[in-house]
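Participant: Just need the structure, nothing else, for what follows:
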Amino acid sequence: MVRGLRGRMLLLAVLGNLVWSFDAKANFNGKLTVEIDGFKNKEGQICASIFASSEGFPGDRDRVLQKQCTKITDTPFPITFDNLKAGRYAVAVFHDQNNDRTLNSNLFGVPSEGFGFSSNPEILARAPKFSEAAFLVAGPDTNIQIQLKYF
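Facilitator: The predicted structure follows:
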C-alpha cells in the first residue's frame, strides 16, 4: 500500500507541475507577425486590425483589439502586434491605396481595394466568419501569412 500511495503522490506531483506549466504559459504576452503579400502596387498603405472575438469581425472599428496603418515599403510586408494573451484571434487587412483608412467599395458593395484575412479563407459572396479566419496564439512568437485579394 505504501508503494501505491507513493506512486499516487508522485503522479499528483507530476500533474501539479503540468497544470502549473500550462498556467504559466497562458500568462505570457506574445507577439504576432503578419506577413502580407499579393499587392497590386505599393501605393498608399496597408491597414490591419486584430480581433479577439467574433463580435464586430471583420469591419466594426469599435470592436478591434489593435489596429494600425503603415506605408507600404516592401513586399511581402510585415506588420507586428504586441502584448497578445494566449488565445484565438482573427486579422483583417486591406490595401488602402488612397490613404483614407477605409476599405472603399463600388455601388454594389464589392471592395475596390485589396483585402485579406488570417487563415486565407475562400471569399465568395460575403466576408468570412471569425471562426473561418481564426488562428491560435500559443507562444511568445506567432507568424502568419495573408494573401491579398482584388476584385
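Participant: From now on I want contacts and neighbour counts done on CA atoms only, so please keep to that.
Facilitator: Will do.
Participant: Please tell me how far Glu132 sits from Ser118.
Facilitator: Separation of Glu132 from Ser118 (Cα to Cα, to the nearest Å) stands at 9 Å.
Participant: which of those two has more neighbours?
Facilitator: Ser118 (23 against 15; other Cα atoms under 10 Å).
Participant: hey, where'd the helices end up in this structure?
Facilitator: When assigned using DSSP state H, the helices of the chain occupy the ranges 2-26, 130-133.
Participant: centre of the chain versus the longest one, how much separation?
Facilitator: What that stands for is helix 2-26. Here helix 2-26 is found 34 Å from its chain centre; the criterion is Cα atoms, centre = their mean, to the nearest Å.
Participant: Which residues does that helix contact?
Facilitator: With Cα atoms under 8 Å, 6 or more residues apart in numbering as the test, helix 2-26 has contacts from Lys85, Ala86, Ala138, Gly139.
Participant: Give me the buried positions along that helix.
Facilitator: Neighbour-count burial for helix 2-26, with 16 or more other Cα atoms under 10 Å as criterion, is recorded at Ala26.
Participant: Please provide the structure for the following sequence as well, for comparison with the first:
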Amino acid sequence: MHRLVLLLALLSSAAASHAADLSIQVDGARGDGGSVKIALFDSADRFLKRPLHSASAPVRDGGATFALKDLAAGQYAIAAYHDADDNGKLDQNMMGIPVEATGFSNDALGNMGPPAFEAARIDLPQGGNAIRITLR
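Facilitator: All right, here's what the predicted structure looks like:
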C-alpha cells in the first residue's frame, strides 16, 4: 500500500513538472460589448472541430486575456472570435463568411477560409509561452 501511495505521488509530481502555462492576449474586438471566445487545438485532425480546451472572457478595452494553466508542453493552435452579441456562436452571412471578428495564433490567415493548423501552430515549451492574437 505504501508503495502505491509513493508511486502515485511520484507520478503526480512528474506530471506537474512537465506542465506549462499559456498566456493569450486577444486584441481587436469591435467595441467593448460581448465576449471573446477561444479554442485550443493540439493537432491538425482536431483543428476547428474538437478543441482540447475552450474559454470565454468579457471584452475589456477592445480585447481579453486568457491564462491556460498546466498544459502539456507541445504544439498547439488557437482560434478566437469576438462574440459581439454573446449568442455563443460565430455569426456568419448567407455565404458562410464570419461577420464577427476572428483571429488565430501567429495571426495566421487562410486563403478563402481559415488557416491550416500548421500556419497557426505555436510551440509551448515547458517554461510556458505568451502570445497575442489580433482579431480581424
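Participant: Pretty sure Val36 of structure 2 sits against Asp61.
Facilitator: No: Val36 of structure 2 is beyond contact range of Asp61, at 11.9 Å (criterion: Cα atoms under 8 Å).
Participant: the more surrounded of the two?
Facilitator: Between Val36 of structure 2 and Asp61, Val36 has the larger neighbour count (other Cα under 10 Å), namely 29 against 13.
Participant: which one is the corresponding residue of structure 1 for that one nearest to, not counting chain neighbours?
Facilitator: Taking TM-score structural alignment, the alignment pairs Val36 of structure 2 with Ile46 from structure 1. Leaving out its chain neighbours, the residue that sits closest to Ile46 of structure 1 by Cα to Cα, 6 or more residues apart in numbering is His95, at 4.7 Å.
Participant: sec struct for Leu6 of structure 2, please.
Facilitator: Under DSSP: H, G, I helix; E, B strand; the rest coil, Leu6 of structure 2 falls in the helix class.
Participant: Tell me how many other residues surround it.
Facilitator: Using other Cα under 10 Å, Leu6 of structure 2 is surrounded by 11 other residues.
Participant: Distance check, it against His18 of structure 2.
Facilitator: Note on Leu6 of structure 2: its distance to His18 of structure 2, by Cα to Cα, is 19 Å.
Participant: Checking Ala9 of structure 2 next. Helix, strand or coil?
Facilitator: Per three-state DSSP, Ala9 of structure 2 ends up helix.
Participant: what about it, how many neighbours?
Facilitator: The tally of other residues near Ala9 of structure 2 (other Cα under 10 Å) stands at 12.
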